[in-house]
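J.: After the sequence you'll find the predicted model.
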Amino acid sequence: MSLFEPLLTNSYLALLLEPLQFTFMVQAFILVILIAIPTALLSCFLVLKGWSLMGDAISHSILPGVVIAYIMAIPYAIGAFIAGIFCALATGYIKDNSRLKEDTVMGVVFSSLFALGLVMMSKIETGVHLDHILFGDLLGLSWENIIESAVISIAVIGFIVIKGKDLVVYVFDHQHAKAIGLSVKFLHYSLLVTLSLTIVASLKVVGMILVISLLIAPGAIAFLLSNKFSHMLWLAVLISVCCSVTGVYLSFFIDSAPAPTIILLMAVLFILVFSYQQINSAMMKRQARSNSDTSTKTSAW
């Protein structure tokens, strides 16, 4: 063994552990883990329920709430949460009282609220940086933000654990849930409130635009890889946490923004899994066709 090999090894180890020497990086790792778990769990329900656009709608609609919260000198999370709930309730009310489909209503409501927020920000002098709202400010957050995110994450995870079985029935078969006596309206609006809370917790981490990827990609990837909902939940959490931690880690070395790096990793993983599924499916079809041809020839003899 070379005399310089231990020193070289220690240098590589020091380089790999360099991000952990900075407080803001340690805070970033903690925050992404706190956000990755509830968003991954919710993503499974949203993917199966077909509520991808609902997450997008709520995430965009919180901008006016943030601006109003700044004007009233109250925490941004409160204004964002109220705006998100208003978007969900307004969407439900218009859908129930018109012939429009839910996706059409959501498109109108969230784009209108997002536009209202942009106009308010352009007309009112605020200390709110638009880039931080749109794309997050993961490396500029404090321990207070970590505590706030931890409280919301625990509340969301607790709700999913307690009402998980009822939510599964509601997501898979709305009519069956109603027939067996479950409160469908309670489950519906509880899921919306939980979704709004999760988006609020993710706002400062990845921003209102990129949060939709955290709420969809882990569940979509896990759906491609599993046939059981319980396996889907665990896979989604594992994928979300690994991509989030790896994204923050890589962003330190390639000097990029952490949030987009996390989302790009999830996108690459989705493409790899989807490609694998397509190749595997094609091979199985070819094998089945080959077995069929062989059987035909055998029977002919």
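T.: Sure, I can see it.
J.: going forward, measure contacts and count neighbours with C-alpha atoms only.
T.: Noted.
J.: Assign Leu100 to helix, strand or coil.
T.: Using DSSP: H, G, I helix; E, B strand; the rest coil, the secondary structure recorded for Leu100 is coil.
J.: Can you name the residues that contact it?
T.: In this structure, Leu100 makes contact with Ile94, judged by Cα atoms under 8 Å, 6 or more residues apart in numbering.
J.: Return the distance of it relative to Val108.
T.: 11 Å (Cα to Cα, to the nearest Å).
J.: same check, this time on Lys285
T.: Counting by Cα to Cα, the gap from Lys285 to Val108 is 43 Å.
J.: Okay, one more to line up with it:
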Amino acid sequence: MTTAAVKWGTCMTDLIQILTQPDFQFLRNALIVGILASISFGIIGTYVVTKRISYLAGAISHCAFGGIGAALYLNRTFGLTWLTPMMGAVASALAAAIITGLVSLYAKEREDTVIGAIWSVGMAAGLIFIDLTPGYFEISSFLFGDILLISSRDIVLVLILDAFIVTATLLFYNRLLAVCFDDEFATLRGIHAHVYYIFLLCLIALTIVLLVRIVGIVMVIALLTLPAAVAGKFTTRMWKMMLLSIFFCMSFNTTGLALGFFRGLSSGPSIIIIAGLSYLIVISIQKVKPMIKKRASFIQLQK
């Protein structure tokens, strides 16, 4: 066993011991949310990667920041104490999902230009609202996430989202599958492909809002797509890809959380670095493997 493996095993053992201590409730909450959120991320990320709509997901995530800024402004300026930043994020993300979906389906303008405009305007609107809001706000947690600030209430929200995502996937699995691979064929079979496409974007919007709490708006696309991209290297079946994506997402969240905690690093970026390195390692192995086999075959022929 290598020295790195021994160190990592010791690190994980220490993490388990720390989690049993009462003073580390925040760490337990972070780990629980990271594991539970992986269910939604793995399922929805598979759809995003398969449909190749990560650019749409990016536009939705940045529009969510506009809703966060608007909610803070309305809360402080007009006394709407019931309006939380996450409620604003949900509203703006769903609105962005519907708008970007309609643009991609029906707009005669260049799709990439319109989506780029929505992407940047959503982010700019959030910053303007925060500038207009009385007082000072630390927006880094929204931009880069902080899984260590997760509360018990967030765990309940994650469970509700997981239940909704899993139920929707089970009920509409074949329809969403058809929309991802061939929406024209789905339409010919009597499936309202455009409706299910908008519905899929709304599911993505809800998942993105949850992701913002963990890794932030800036890095949201990485965690939504990298686990599914890694899973796609091992299988082409959609349901298997979802299960593998959930597993990889859980692994990245747990490993990144441990790395951030023991090394004093930000948890969100640590999770993304682990996911990115894993993806690079997998694709590198897949590129090198055929070369090794070819070399071995050549040596055999020489003999």
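T.: Everything's here; your move. Keep in mind that this is a model prediction, so the values were computed, not measured.
J.: contacting residues around Ile128 of the second structure?
T.: By Cα under 8 Å, 6+ apart, the contact list for Ile128 of the second structure reads Gly69.
J.: What lines up with it in the first structure?
T.: Counting by TM-score structural alignment, Ile128 of the second structure corresponds to Val119 in the first structure.
J.: likewise Ile246 of the second structure?
T.: Under the alignment (TM-score structural alignment), Ile246 of the second structure pairs with Val237 in the first structure.
J.: On the three-state scheme, that match is what?
T.: Classification of Val237 of the first structure into helix, strand or coil gives helix, according to three-state DSSP.
J.: correct me, but it touches Ala40?
T.: Yes: in this structure, Val237 of the first structure sits in contact with Ala40. The criterion is Cα atoms under 8 Å, and the distance is 5.1 Å.
J.: hey, where'd the helices end up in the second structure?
T.: Listed from the start of the chain, the second structure has helices (DSSP state H) covering 3-19, 25-51, 54-78, 85-106, 111-132, 140-144, 152-181, 183-188, 193-215, 220-232, 238-263, 267-302.
J.: now the angle from the fifth one to helix 85-106?
T.: In other words, helix 111-132 of the second structure. 160 degrees (axes from the mean of the first three to the mean of the last three Cα atoms, to 10 degrees).
J.: cool, and the second one?
T.: Using the same axes, to 10 degrees, the interaxial angle of helix 25-51 of the second structure with respect to helix 85-106 works out to 0 degrees.
J.: Mean distance between helix 25-51 of the second structure and the first structure after superposition?
T.: Comparing helix 25-51 of the second structure with its match in the first structure after superposition yields a mean distance of 0.9 Å (mean Cα distance after the TM-score superposition for the first structure).
J.: Skipping its backbone neighbours, what lies nearest the residue nearest the centre of the second structure in space?
T.: With distances taken as Cα atoms, centre = their mean, the second structure has Leu224 as the residue nearest its mean C-alpha position (2.8 Å). The spatial neighbour of Leu224 of the second structure that comes closest, neighbours along the chain excluded (Cα to Cα, 6 or more residues apart in numbering), is Gly45 at 4.9 Å.
J.: Neighbours of the one you found, how many?
T.: When neighbours are defined as other Cα atoms under 10 Å, Gly45 of the second structure has 31 of them.
J.: Give the aligned equivalent of it in the first structure.
T.: For Gly45 of the second structure, the aligned position in the first structure is Ser43, judged by TM-score structural alignment.
J.: Name the nearest residue to the equivalent of Val114 of the second structure over in the first structure, ignoring sequence neighbours.
T.: The equivalent of Val114 of the second structure in the first structure is Val105 (alignment by TM-score structural alignment). Take Val105 of the first structure and drop its neighbours on the chain: the residue closest to it by Cα to Cα, 6+ apart is Thr91, 5.9 Å away.
J.: Map that neighbour across to the second structure for me.
T.: Looks like Thr91 of the first structure aligns to Thr100 there (TM-score structural alignment).
J.: Do I have it right that its match meets Ala117?
T.: No: shown here, Thr100 of the second structure and Ala117 do not form a contact pair, counting by Cα under 8 Å, at 10.5 Å.
J.: ok, these two, which is more surrounded?
T.: Comparing Thr100 of the second structure with Ala117 by neighbour count (other Cα under 10 Å), the higher total belongs to Thr100, at 24 against 12.
J.: just to revisit the earlier point, tell me the contacts of the residue nearest to the centre of the second structure?
T.: Counting by Cα under 8 Å, 6+ apart, the residues that Leu224 of the second structure touches are 41-42, 44-45, 48, 208.
J.: again, only using 10 Å
T.: Taking Cα atoms under 10 Å, 6 or more residues apart in numbering as the definition of contact, the neighbours of Leu224 of the second structure are 38, 40-49, 54, 57, 204, 207-208, 211, 245, 249.
J.: Over to Thr294 of the first structure?
T.: Taking Cα under 10 Å, 6+ apart, we find Thr294 of the first structure in contact with 288, 300.
J.: And for Leu116 of the first structure?
T.: With Cα under 10 Å, 6+ apart as the criterion, the residues that contact Leu116 of the first structure are 61, 63-64, 110.
J.: How about Leu157 of the second structure?
T.: Residues 33, 37, 163, 210 are the ones in contact with Leu157 of the second structure under the rule Cα under 10 Å, 6+ apart.
J.: Now, of those residues, which are buried?
T.: By the neighbour-count criterion of 16 or more other Cα atoms under 10 Å, the contacts of Leu157 of the second structure include these buried positions: 33, 37, 210.
J.: quick one: which of these is nearest to Cys11 of the second structure?
T.: When those are compared for distance to Cys11 of the second structure, the smallest value, 20.3 Å, is given by Val33; criterion: Cα to Cα.
J.: how about the counterpart of that closest one in the first structure, what does it touch?
T.: The alignment partner of Val33 of the second structure in the first structure, by TM-score structural alignment, is Leu31. Listed by Cα under 10 Å, 6+ apart, the contact partners of Leu31 of the first structure are 25, 138-139, 141-143, 145-147, 149-150, 201-202, 204-205, 244-245.
J.: Show me what Val230 of the second structure aligns to in the first structure.
T.: With TM-score structural alignment defining the correspondence, Val230 of the second structure maps onto Ile221 in the first structure.
J.: residues in contact with the residue lying closest to its match once chain neighbours are set aside?
T.: Of all residues not flanking Ile221 of the first structure in the chain, Phe270 sits nearest, at 5.7 Å (Cα to Cα, 6+ apart). Taking Cα under 10 Å, 6+ apart as the definition of contact, the neighbours of Phe270 of the first structure are 217-218, 220-222, 224, 264, 276.
J.: Now distance to Tyr249 of the first structure and neighbour count too, for the residues you listed, in a markdown table please.
T.: Listed next are those as a markdown table, based on distance: Cα to Cα, whole Å; neighbours: other Cα atoms under 10 Å:
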| residue | distance to Tyr249 of the first structure | neighbour count |
| --- | --- | --- |
| Ala217 | 20 | 24 |
| Pro218 | 19 | 32 |
| Ala220 | 24 | 21 |
| Ile221 | 22 | 24 |
| Ala222 | 23 | 27 |
| Leu224 | 26 | 14 |
| Leu264 | 13 | 15 |
| Tyr276 | 26 | 14 |
